[in-house]
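> My questions concern the predicted model and sequence given below.
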Amino acid sequence: MIPEGGVITAQFYDIESGRMDLEIRGGGDAHEQFDIPIHRDGGIQDMLAEAQRPDRRFDYVICESIDRTARYTYYGTRIEHLLKQAGIPLLAADEPFQLTSPDGRKPKVATQLLTRRVKQSIAEFYVVDLLEKSWDGFAVHTEAGYNVGKACYGYRAKHVPHPVPAKRAKGEKKTLLEPDPAQKPAVQRIFQLRIEKRLGYEDIATRLNADLASYPPPVPVDPTRAVGCWTYSNVRDVLTNPKYTGHMVWNRRARKTGRNRLNPIQEWVWSAQPVHEPLVSLEDWIAAQNVSGHRFGSRSGNNTNINHPDTKRSYLLRTYLFCDLCGRRMNGKTRRALAYYVCAPKKAYIPEGHPTGGSFFVREDALIDKLNEFLSHHVFGHYRRALLADRMRDLDEEARHEREQRITALKREIDDIEQRRKRAIHHLELFDEPDAELIRDINERRAQLRHRQVQLKEQLAEAEEAIAQTPNPDLIDLLPVGQVDVAQLPEDTARNLFEALRLKMHYNKTANTVRCEIDLTAHSITTAQDASNAAILPFPRTSPETEAGTPNEDPSPESAPVPILVVPPAGLEPAT
């Protein structure tokens, strides 16, 4: 409805969500995909901009309905306020309005304003209520194990009849996931390379591309966009997808409100139990995510940085050396043909106790000398077990004993609850005609016991996994015995050794010391053995008397704690 004497001078409209922030509305080009017979002079932002100009083409703005301006009351009233500041009333075609009163005074709008705000509130309520119901529907859908969208790589869609009878009668179906035999090995290989060798996405893709017959690459929804090989993003998508654990997961990304950004993991919706065959364990998936913190900002290979054309060399300890004062990874630099490592945090991030000026250097050859000493004595030396602190080993045995007692107690309580549930059913059978109240009480008690049993089984699984994941000092005996000179090794061999041992070096400039750590677990021991055999030099044959008298191999009770092997602080020559 147009007021008498009114003429349409311009038409503005958006084909976007009315729930978008006002500042980003009106910039889309979706309207170009439709054959709309109405001329478009711009979007909402164009209209607001023209309203501020003295040569604007309109004195009023009229919309179909007030809730069509925005789906949020805040943005609807903001648009109205911005137009009002420019002296332009906002009218709605479905509302009664007067441009002037019969006596020429300003028309009264109080009732119209109340009606408008009620309509805006109802419109926002309707949208939010619909979104909440839709969310609940997707959550139930996820918990039941149904997949949304294309099946992820490694799985294929398994169509099953729709659980709603009316939709099932129409032939509609739901989608579950089942492993794809041709793709399953690739997924498992990706996780193996990530966890055991801690390779980056590019390096994993390179290894898969070397055998495309065994590891066929993913095919996108649009097959014409397929590149025929594994890419960085393909590997990343596999490693970050929790569906490979057998759980169905939804809401990983904010596709509508956050421009496809990744949501925090606590906002993800998981099925309570695995709903399809897992390709990796939940523990392995978590371990793969933890590698990202180690790999972040650092390449896994021994190549130079192709993103910096001026780079002339690679640095052996890149990725593994950290500043002990601020915790940041140290970067390689070259001065007078010598390799150094520098810690140079920004001024705002310099912690207390950091050297004056914020940055400092340390020579690579000094670090390598101490690393060779640590590896040759504490990791591959004859007396490596004696160098583990007896006190810490005793504490570890005590903790392990407590965990084993906890597991035994949990199993005993689970069995006891199962017996109590069976007795509850047996008691019910003793009554020829049990009343409804008795049946209700027994069912409630069985439900309580069942709930408690589920809790205990979860605690048991956590306790058993804790034992499996606990680093075991006995694993060090599985490594070969010998000496190491990492400076003489090919760089890829040395870095493979560092990765397999989970090496970390922490340099303290104030004390001029370096602390070395390795981490051996059941997951990594095989890789550590292979990398060690390729890197160490066998000890020369000596007599038992000579070996026993070697001063550098003297067992010390002050050595590093279990489960991390730490070299005692040793001074370094000051960098020049």
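Received, thanks.
> all contacts plus neighbour counts: C-alpha atoms, from now on.
Will do.
> do you know how far the nearest residue to D180 once chain neighbours are set aside is from R225?
Nearest non-adjacent residue to D180, counting by Cα to Cα, 6 or more residues apart in numbering: Y155, 4.7 Å away. Distance of Y155 to R225, computed by Cα to Cα, to the nearest Å: 20 Å.
> likewise R236?
For R236 relative to R225 (Cα to Cα), the value is 18 Å.
> repeat for D390
60 Å.
> Where do the helices of the chain begin and end?
44-51, 73-85, 110-143, 165-169, 184-196, 201-209, 232-240, 282-295, 364-374, 390-429, 436-469, 491-501, 525-535, 544-548 (DSSP state H).
> picking up where we left off before, any idea how many residues pack against the residue nearest to D180?
Residue neighbour count, defined by other Cα atoms under 10 Å, stands at 24 for Y155.
> For F58, which of the helices of the chain is the nearest?
Set against F58 and scored by Cα to Cα, the helices of the chain come closest in helix 44-51, at 7.8 Å.
> Can you list the buried residues in that closest one?
Within helix 44-51, the residues scored as buried using 16 or more other Cα atoms under 10 Å are I44, Q45, M47, A51.
> Go ahead and confirm Y320 touches M505.
Yes - here Y320 reaches M505: they are 5.9 Å apart, a contact under Cα atoms under 8 Å.
> okay but T142 is in contact with A272, surely?
No - taking contacts as Cα under 8 Å, T142 lies outside contact range of A272: 9.4 Å.
> Neighbour count for those two, which is higher?
Neighbours were counted for T142 and for A272 using other Cα under 10 Å; T142 has more, 22 against 13.
> quick one, what contacts the more buried one?
M248, V249, W250, V269, W270, S271 (Cα atoms under 8 Å, 6 or more residues apart in numbering).
> can we see that at 7 Å?
M248, V249, W250, W270, S271 (Cα atoms under 7 Å, 6 or more residues apart in numbering).
> Drop anything exposed from those residues.
Neighbour-count burial (16+ other Cα under 10 Å) applied to the contacts of T142 gives M248, V249, W250, W270, S271.
> wait, which of these is closest to V109?
Closest to V109 out of the buried ones among the contacts of T142 is W250 (47.1 Å), distances taken as Cα to Cα.
> okay, pairing it with this:
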Amino acid sequence: VFDAPIDLSDLPGYQAATASRPRTAFLGRCSTKDNQDPRSSLAGQLADASLLLGPGEVFVAHFWDVESGMLGLDERSQICAEDYARLGVPVPRDGGLGELLEAVERGEVDRVACERIGRVARDMLPSLQIERHLLSRGVPIDCANEPQGGMTTGRLTTRRSAQMQAEIGRHELMEMSMRGQRQHAANGYRHGPPCYGYIAELDPDAPPPAGRFGERRPKMRLALHPDGRRADTVSQVFGMRRLERLGDREIARRLARDLDLHPLAEGQAMWCGRQVRRMLAQPKYTGYQVYGRRAGRQRRERPTPISAWVWSRRPAHPAIVTVEEWHQTQLVAAQLRASRSTGWDRVHAAAAARGIALLPVRENETHTVFLAGDRQIVLPRGGLPPVVADEVIALLEAGR
């Protein structure tokens, strides 16, 4: 107590300090609806956060999301309001984390209350960023599982420990999940949508998952598509690359000439080089299940080294090509990529030696028109085959 030694209430300007009631907003989050029941989880979070309210105080707004706390800040609150309405969560919703930050910027919120700091984010860095951003606007975050009152150091010790544990728990969950995914693939079960030429079918011999609650995901394996033309198409595509050394676009053009023999997949408008390239790189056509060819989430996925791929312990479904044929196809593809790159390098080197700059002036889906001095040269887009490179170099050397 730091009161004055005498009563000073009769002095001009004296005013008794009164505490105004803050406008408190609720912030909640639970994982996807497949992993948690958002109806019970969010209702329980709201009940715990309500313990932070004073007598007669109510939340001025409710902000919550049903999504992973491992998402980046730019990926949060992306689900539309209609989808949230179908969940039937008995908690009003004024938006998610993004809308909360907007409300703070408009000065509509004085305090944020949540069950625990892990509901803000699972990773420590985004959690600290949100906390610091709100504090810079004069809006504190209070958590129901932290000590209230007393000194700031006690609350910070609890909060920082909770943030650290949330991130460690996140990595622990990811490690266990990845271990399960690797074993799932090693046992030959399907990952992702079936590739062209296959369908997914239930494995009646798979043992049921033990100790799981909620809806059980059935084990599935790949099987040949009922339309045998698709498997034949895959086999021919590998043959055209391996034996004829054709590029992706030329193979796609051959397929497009006879759609009766080479039917399109569901939702596929036409054959294109990208689809052919993906087909030729797919190791599942060998009959083995393969997992981990790409790492990361959604748009940030990146290729992983072949040595890090997880292969099933034995063939898991009918093969369309042999492992040796797939291996040879990858070698031919690498040789074609190297030769095309070398072709462009040789052409540019020949032009530079004669003081000529190859300048692209226009292009379409298949070719690009280059201005070379006072001449125009039409070259295929993408890679440059060695034969074409030799012809262009001969023209440049002849001065024509």
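Yep, it's here. Bear in mind the structure is a predicted one, so any value in this text is a computation, not a measurement.
> TM-score of the superposed pair?
Between these two chains, after superposing, the TM-score reads 0.65 (TM-score structural alignment, normalised by the length of the second structure); 320 aligned residues with a Cα RMSD of 4.3 Å.
> Determine which residue lies closest to the centroid of the second structure.
Residue closest to the average C-alpha location in the second structure (Cα atoms, centre = their mean): Q298, at 1.6 Å.
> Show me where the stretch 251-400 of the first structure has its strands.
In the stretch 251-400 of the first structure, the segments counted as strands under DSSP state E, counting those that start in this stretch are 253-254, 261-262, 269-270, 321-323, 331-335, 338-343, 360-363.
> thinking again about what came up before, OK, contacts around whichever residue in the second structure pairs up with the residue nearest to D180 of the first structure?
Aligned counterpart of Y155 of the first structure in the second structure: Y198 (TM-score structural alignment). Under the criterion of Cα under 7 Å, 6+ apart, the contact list for Y198 of the second structure reads L222, A223, L224, H225.
> and R189 of the first structure, how many neighbours?
R189 of the first structure: 15 neighbours (other Cα under 10 Å).
> Next: the one 10 residues further on.
Residues near L199 of the first structure, counting by other Cα under 10 Å, number 23.
> More neighbours: which of R236 and R225 of the first structure?
Between R236 of the first structure and R225, counted using other Cα under 10 Å, the more crowded position is R236 (16 against 9).
> Does that one touch G200 like I think?
No - assessed by Cα atoms under 7 Å, R236 of the first structure is found out of contact with G200, at 9.2 Å.
> so which of the contacts of Y198 of the second structure persist in the first structure?
Using both residues aligned by TM-score structural alignment, their matches' Cα atoms under 7 Å, the first structure keeps these contacts from the contacts of Y198 of the second structure: L222, A223, L224, H225.
> Most neighbours among the residues you listed, please name it.
Greatest neighbour count in these, by other Cα under 10 Å, goes to L222: 26 neighbours.
> Counterpart of that residue over in the first structure?
When the first structure is aligned by TM-score structural alignment, L222 of the second structure is paired with L177.
> Likewise for I251 of the second structure?
Using TM-score structural alignment, the partner of I251 of the second structure in the first structure is I204.
> Next: H184 of the second structure.
Counting by TM-score structural alignment, H184 of the second structure lines up with H141 in the first structure.
> For that match, grab the count of nearby residues.
17.
> What of R259 of the first structure?
Using other Cα under 10 Å, R259 of the first structure has 9 neighbouring residues.
> Pull up the gap between the aligned residue in the second structure for it and E75 of the second structure, please.
Superposed on the second structure with TM-score structural alignment, R259 of the first structure falls opposite R299. Going from R299 of the second structure to E75 of the second structure by Cα to Cα gives 11 Å.
> Same question for V332 of the second structure.
Taking Cα to Cα, one finds V332 of the second structure at 40 Å from E75 of the second structure.
> Settle it for me: which of those two has more neighbours?
V332 (17 against 12).
> Let me have the helices of the first structure in TSV, extended by distance to S65 of the first structure.
As requested, these are exported to TSV (distance: least, Cα to Cα, whole Å):
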stretch	distance to S65 of the first structure
helix 44-51	15
helix 73-85	11
helix 110-143	9
helix 165-169	35
helix 184-196	52
helix 201-209	52
helix 232-240	44
helix 282-295	49
helix 364-374	71
helix 390-429	61
helix 436-469	52
helix 491-501	64
helix 525-535	67
helix 544-548	92
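> Pick the most deeply packed of the ones you listed.
Each of the helices of the first structure was scored by mean neighbour count; the highest is helix 491-501, a mean of 22, by mean count of other Cα atoms under 10 Å.
> what packs against it?
When contacts are defined as 3 or more Cα pairs under 7 Å, 6 or more residues apart in numbering; DSSP states H and E, helix 491-501 of the first structure sits against helix 525-535.
> matching residues in the second structure for the helix it packs on?
Per TM-score structural alignment, helix 525-535 of the first structure has no counterpart in the second structure.
> So what's the gap between that helix and the chain middle?
29 Å (Cα atoms, centre = their mean, to the nearest Å).
> Kindly report the same for stretch 412-429 of the first structure.
42 Å.
> try stretch 226-240 of the first structure
16 Å.
> same check, this time on stretch 325-341 of the first structure
For stretch 325-341 of the first structure, the separation from the chain centroid amounts to 30 Å (computed by Cα atoms, centre = their mean).
> measure it end to end?
Stretch 325-341 of the first structure has an end-to-end distance of 14 Å (Cα to Cα).
> in it, what's buried?
Within stretch 325-341 of the first structure, the residues that qualify as buried are L325, C326, R329, M330, N331, G332, K333, T334, A339, Y340, Y341, counting by 16+ other Cα under 10 Å.
> Many thanks, have a good one.
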